[in-house]
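A.B. asks: build the 3D model from these lines:
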Amino acid sequence: MASEATTAPSMAARELRGLLTNYRRTWRASIFSSVLAPLMSLVALGMSLGKIVDSGPGAHSFGTLDGRPVTYLVFLAPALLANTGMQTALGESMYPVMGAMKWQKTYHAAIASPLSALDVYLGHLLFIGFRILMNCGVFLGTMALFGAVRAAGPAGLGPLLALPAAVLTGLAFAAPVVAWAVTQERDTGFSVVFRFVMIPLFLFSGTFFPVSQLPAMIRPLAYVTPLWHGVDLCRGLALGTATAGSVLLHVAYLSAVVGAGVWYGARTYRRRLNP
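C.D. replies: Below you'll find the model as predicted:
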């Protein structure tokens, strides 16, 4: 069995290749979450609700872009892109990890090969990153289809730059959650994460309205969440309002969370797979 010291990117890539090979046979089951879910979100929230917001007293309160008022659809879509990264990450980081550890035993098969526990963790994290990139790419295409993408930022590439920002946002959730999920013997905690972490973050991290409109007491809580940093980064890049300082701050924060998650995951995977 390989030791942690021999871990190399090529070894983690072997785990990733195995997961991708399996995904070639199961990708059809993810069509709803990858395509239909973002489509329904934009129609229900961006277009239907957006028409009500744009015709109400808060109309044209989201700034301007190229001299034109920013509609609620254009304001909301980049935030939903960041949320797609978070939701994909959480969906891929809990039950699939428990399945690989407890039910399907694929982790045990991997560790019986030259792969180390860290290789297994990093390979699975890379696969989740691929899934986040795929889902966010589909969502960005859906945004363009419904007119929610406008050229902004350097060379008009702001919306495209929001894509890696959304992937980084998703990885900031995936890295620590995967590390925690591998330690679980029961799935009770997963429903707690979905109900009391994902949903409140979705509602109160600046997705639907600026965090500045929250009560002053809970505003600081929103500012320290990875999702707020992801939402603000994606929106700032997509609308061309991001500054170099804000981009560096958000990227540094999200990268630090990913790094802390990898540090934690290296230990939890070693304890579970190399008892």
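
A.B. asks: going forward, measure contacts and count neighbours with C-alpha atoms only.
C.D. replies: Noted.

A.B. asks: so who does residue 53 touch?
C.D. replies: For residue 53, the contact set (C-alpha atoms under 8 Å, 6 or more residues apart in numbering) comprises 59, 72.

A.B. asks: how about residue 222, nearest residue that isn't a chain neighbour?
C.D. replies: Leaving out its chain neighbours, the residue that sits closest to residue 222 by C-alpha to C-alpha, 6 or more residues apart in numbering is residue 205, at 5.5 Å.

A.B. asks: how far away is the one you found from residue 17?
C.D. replies: 35 Å (C-alpha to C-alpha, to the nearest Å).

A.B. asks: between those two, point out the one with more neighbours.
C.D. replies: residue 205 (27 against 16; other C-alpha atoms under 10 Å).

A.B. asks: how about the contacts made by that one?
C.D. replies: Contacts for residue 205 (C-alpha under 8 Å, 6+ apart) come out as 211, 222, 223, 225, 227, 228, 231.

A.B. asks: what is the burial count for the fourth one?
C.D. replies: Same thing as residue 225. For residue 225, using other C-alpha under 10 Å, the count is 14.

A.B. asks: also the last one?
C.D. replies: A count of nearby residues for residue 231, using other C-alpha under 10 Å, gives 28.

A.B. asks: now name the helix or strand holding it.
C.D. replies: Element membership for residue 231 (DSSP states H and E) is helix 226-239.

A.B. asks: how close does the residue nearest to residue 222 sit to residue 145?
C.D. replies: Distance from residue 205 to residue 145, by C-alpha to C-alpha: 26 Å.

A.B. asks: and the buried ones among the contacts of residue 205, selectable in ChimeraX?
C.D. replies: To isolate the buried ones among the contacts of residue 205 in ChimeraX, judged by 16 or more other C-alpha atoms under 10 Å, type:
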select :211,222,223,227,228,231
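
A.B. asks: contacting residues for the nearest residue to residue 229 once chain neighbours are set aside?
C.D. replies: Take residue 229 and drop its neighbours on the chain: the residue closest to it by C-alpha to C-alpha, 6+ apart is residue 250, 5.4 Å away. When contacts are counted by C-alpha under 8 Å, 6+ apart, residue 250 touches 229, 230, 233.

A.B. asks: quick one: which of the residues you listed has the most company?
C.D. replies: residue 230 (32 neighbours).

A.B. asks: element containing the closest residue to residue 168 other than its chain neighbours?
C.D. replies: Nearest residue to residue 168, sequence neighbours excluded (C-alpha to C-alpha, 6+ apart): residue 254, at 6.8 Å. Using DSSP H and E, residue 254 falls within helix 244-273.

A.B. asks: now residue 13
C.D. replies: Element membership for residue 13, per DSSP H and E: helix 9-26.

A.B. asks: just give me how far that helix sits from the chain centre.
C.D. replies: A distance of 20 Å separates the centroid of the chain from that of helix 9-26, by C-alpha atoms, centre = their mean, to the nearest Å.

A.B. asks: give me the helices and strands touching the helix or strand following that helix, please.
C.D. replies: Later in the chain than helix 9-26, the nearest helix or strand by DSSP H and E is helix 31. Judged by 3 or more C-alpha pairs under 8 Å, 6 or more residues apart in numbering; DSSP states H and E, helix 31 is in contact with no other helix or strand.

A.B. asks: now show me the structure for the sequence below, then we'll compare the two:
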Amino acid sequence: MDTLAALGYHLASYRRVWRSSVFSSFAMPAMFLIAMGVTVGGYVDARGGSGLGVPYLAYIGPGLLASTALQVSIGESTWPVFSSFNWIRSYHAMRATPLTAGAIVRGHLSFIALRIALASAAFLLVLLPFGVLRSWWSPAALLAAVLAGLALAAPTFAFAAVVDSDGYFAVLFRLVVVPMSLFAGVFFPVGGLPAAARALAYVSPLWHGVELCRAAILGTPTAWGIPIHAAVLLAWIAVGYTLAVRAFTRRLED
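C.D. replies: Below you'll find the predicted structure:
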């Protein structure tokens, strides 16, 4: 019940602004698919250079879905968390009630999971007219996207709770989010990367999310098998959640 109470706060806040996200939830995926999948993909397919077994549009569609989950996740777990500690101090107000630090973390993560699910559902609807959904298991990509998003959101919660300036988020984006988005299998297979870069891709939650989304939408096998990819994402979530609860507890108990 404590988790639901914390979730209720975020839902009440989102109810006042949800309309502003509806257009971007559909327009941004469509523009990305046209720009990368249709335009660039047309050149790639025409020259037979993809070697992917499917048209380039079908290849990057699931990857962009996982990447969208990443963008929603990082957007909701950086400045919103930092501001709840330092600017609007809503976490402190919650802690003044019977809510524990753990309940506050779970409530906010639950809200982010909902946001990821809604954005991913919109992305799937956009993929439908492009003919990318090739498997009856395509709806399972929603779960994969949520897991991938939470795998990044949970440790980012811990990071946002301990930094003393929001300027650190620029470092996070430049050194983690952007490289992950470019080199985690969204636009091309990671097998062609140098060994060190390939190892980093395998560790990143986005690569595992991309593999699961691609398997669900295209009906193709994953690189390591679905259980292993899911286990890695769950491990990211578990470790990140533990660190976040500890960081929240220190901040709210001082």
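
A.B. asks: before we move on, the earlier item: gap between the equivalent of the residue nearest to residue 229 of structure 1 over in structure 2 and residue 22 of structure 2?
C.D. replies: Using TM-score structural alignment as the criterion, residue 250 of structure 1 maps onto residue 229 of structure 2. Distance, residue 229 of structure 2 to residue 22 of structure 2, using C-alpha to C-alpha: 30 Å.

A.B. asks: residue contacts, residue 272 of structure 1?
C.D. replies: 182, 183.

A.B. asks: could you rerun that using 10 Å?
C.D. replies: 101, 107, 108, 117, 182, 183 (C-alpha atoms under 10 Å, 6 or more residues apart in numbering).

A.B. asks: what about the residues you listed, which are in helices?
C.D. replies: 107, 108, 117 (DSSP state H).

A.B. asks: how close does the counterpart of the last one in structure 2 get to residue 12 of structure 2?
C.D. replies: Okay, so that is residue 117 of structure 1. In structure 2, residue 117 of structure 1 lines up with residue 101, judged by TM-score structural alignment. Counting by C-alpha to C-alpha, the gap from residue 101 of structure 2 to residue 12 of structure 2 is 20 Å.

A.B. asks: so which of the two has more stuff around it?
C.D. replies: Using other C-alpha under 10 Å, the more surrounded residue of residue 101 of structure 2 and residue 12 is residue 101, with 23 against 10.

A.B. asks: what's the local residue count around residue 241 of structure 2?
C.D. replies: Neighbours of residue 241 of structure 2 under the rule other C-alpha under 10 Å: 24.

A.B. asks: contact partners for the aligned partner of residue 91 of structure 2 in structure 1?
C.D. replies: When structure 1 is aligned by TM-score structural alignment, residue 91 of structure 2 is paired with residue 107. By C-alpha under 10 Å, 6+ apart, the contact set of residue 107 of structure 1 is 15, 97-101, 115, 117, 120-121, 124, 269, 272-273.

A.B. asks: which of those are buried?
C.D. replies: Buried, going by 16+ other C-alpha under 10 Å: 15, 97, 98, 100, 101, 115, 117, 120, 121, 124, 269, 273, out of these.

A.B. asks: counterpart of residue 59 of structure 2 in structure 1?
C.D. replies: Under the alignment (TM-score structural alignment), residue 59 of structure 2 pairs with residue 75 of structure 1.

A.B. asks: just checking, its match touches residue 208?
C.D. replies: Yes: contact criterion C-alpha atoms under 10 Å: residue 75 of structure 1 and residue 208 qualify, at 8.5 Å.

A.B. asks: overlap of the contact sets of the two?
C.D. replies: With C-alpha under 10 Å, 6+ apart as the test, residue 75 of structure 1 and residue 208 both reach residue 46.

A.B. asks: more crowded one of the two?
C.D. replies: Shown here are residue 75 of structure 1 and residue 208; by other C-alpha under 10 Å, residue 75 has more neighbours (23 against 17).

A.B. asks: mind checking how far that one is from residue 138 of structure 1?
C.D. replies: For residue 75 of structure 1 relative to residue 138 of structure 1 (C-alpha to C-alpha), the value is 18 Å.

A.B. asks: again, but for residue 237 of structure 1
C.D. replies: Distance, residue 237 of structure 1 to residue 138 of structure 1, using C-alpha to C-alpha: 18 Å.

A.B. asks: can you check residue 181 of structure 1 too?
C.D. replies: Taken as C-alpha to C-alpha, the span from residue 181 of structure 1 to residue 138 of structure 1 is 27 Å.

A.B. asks: check residue 58 of structure 1 too.
C.D. replies: For residue 58 of structure 1, the distance to residue 138 of structure 1 (C-alpha to C-alpha) stands at 30 Å.

A.B. asks: the more surrounded of these two?
C.D. replies: Of the pair residue 58 of structure 1 and residue 138, residue 138 is the one with more neighbours under other C-alpha under 10 Å, namely 18 against 11.

A.B. asks: my guess is that one contacts residue 32. True?
C.D. replies: No: look at residue 138 of structure 1 against residue 32 with C-alpha under 10 Å: they stay out of range, at 11.4 Å.

A.B. asks: okay, and the common contacts of the two?
C.D. replies: The contact sets of residue 138 of structure 1 and residue 32 overlap at 38, 39 (C-alpha under 10 Å, 6+ apart).

A.B. asks: what residue of structure 1 matches up with residue 140 of structure 2?
C.D. replies: Match for residue 140 of structure 2 (TM-score structural alignment): residue 161.

A.B. asks: now for its match, how many residues are close by?
C.D. replies: Residue 161 of structure 1 has 16 neighbours, counted by other C-alpha under 10 Å.

A.B. asks: equivalent analysis for the one 5 residues further on, please.
C.D. replies: Residues near residue 166 of structure 1, counting by other C-alpha under 10 Å, number 29.

A.B. asks: show me what the host helix or strand of it is packed up against.
C.D. replies: According to DSSP H and E, residue 166 of structure 1 maps onto helix 158-181. With contacts taken as 3 or more C-alpha pairs under 10 Å, 6 or more residues apart in numbering; DSSP states H and E, helix 158-181 of structure 1 sits against helix 72-93, helix 95-98, helix 117-145, helix 188-193, helix 226-239, helix 244-273.

A.B. asks: export those as a markdown table, with columns for distance to residue 11 of structure 1.
C.D. replies: Converted to a markdown table, these look like this (distance: least, C-alpha to C-alpha, whole Å):
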| stretch | distance to residue 11 of structure 1 |
| --- | --- |
| helix 72-93 | 21 |
| helix 95-98 | 19 |
| helix 117-145 | 6 |
| helix 188-193 | 29 |
| helix 226-239 | 29 |
| helix 244-273 | 15 |
